[in-house]
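J.: have a look at this prediction, sequence included:
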Amino acid sequence: MTNVAFVALACGLIIGLGAIGACFGIAIVGGKYIEASARQPELMNPLQTKLFLLAGLIDAAFLIGVGIAMLFAFANPFIEPLAR
């Protein structure tokens, strides 16, 4: 396998595993929000604010991974320049 193949494999792993992790994280946070709001309905609004903040942070971590994968895919520093 060449360096380009390894970079493509790494980009796929970064994006795929990041998406799975973000989905699990948002699902767990959402489930805990439903449980907490069922137990104490008067705290629903403050908990909803925290839920959206955490969902944004989880999603931001995934998008940073996508950005790093795209950096390696399109501006790869590991591929030797063709003009030497």
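T.: On my side now, so go ahead.

J.: contacts, neighbours, all on C-alpha from now
T.: Will do.

J.: by residue count, tell me the biggest helix in the protein.
T.: helix 3-39 (DSSP state H).

J.: one more structure, for comparison:
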Amino acid sequence: MQYIAAAIAVFGSAIAAAYGNGKVISKTLESMTRQPEMAGQLRATMFIGVGIIEAVPILGIVIALLLVFK
């Protein structure tokens, strides 16, 4: 059961991060299309947001490792 729980933790966090990254990037591109003069600021903000979102799968892997090696 621990292995199944670990797999669900990793799978769920990976799916959530992929969805979140897709939304952030698509909305940033949409904003850049509407206001090209803000592209630099939007790009910087996008990279910060993507970096924060990427913390989710890392936490999922930590939880999975805790479940497996408990």
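T.: Thanks, I have it. The shown structure was predicted, so the numbers you read here are calculated from the model rather than taken from an experiment.

J.: what is the longest helix of the first structure packed up against?
T.: helix 44-74 (3 or more CA pairs under 8 Å, 6 or more residues apart in numbering; DSSP states H and E).

J.: angle of the helix it packs on against helix 3-39?
T.: Helix 44-74 of the first structure runs at 180 degrees relative to helix 3-39, counting by axes from the mean of the first three to the mean of the last three CA atoms, to 10 degrees.

J.: other SSEs contacting helix 44-74 of the first structure?
T.: Applying 3+ CA pairs under 8 Å, 6+ apart, one finds that helix 44-74 of the first structure contacts helix 3-39.

J.: buried ones in the helix it packs on?
T.: 7, 11, 14-15, 18-19, 21-22, 25-26, 29-30, 33, 37 (16 or more other CA atoms under 10 Å).

J.: returning to that earlier point: mind checking how far the longest helix of the first structure is from the chain centre?
T.: 6 Å (CA atoms, centre = their mean, to the nearest Å).

J.: residue in the first structure paired with residue 40 of the second structure?
T.: Aligned by TM-score structural alignment, residue 40 of the second structure pairs with residue 45 of the first structure.

J.: tally of neighbours for its match?
T.: Counted with other CA atoms under 10 Å, the neighbours of residue 45 of the first structure add up to 11.
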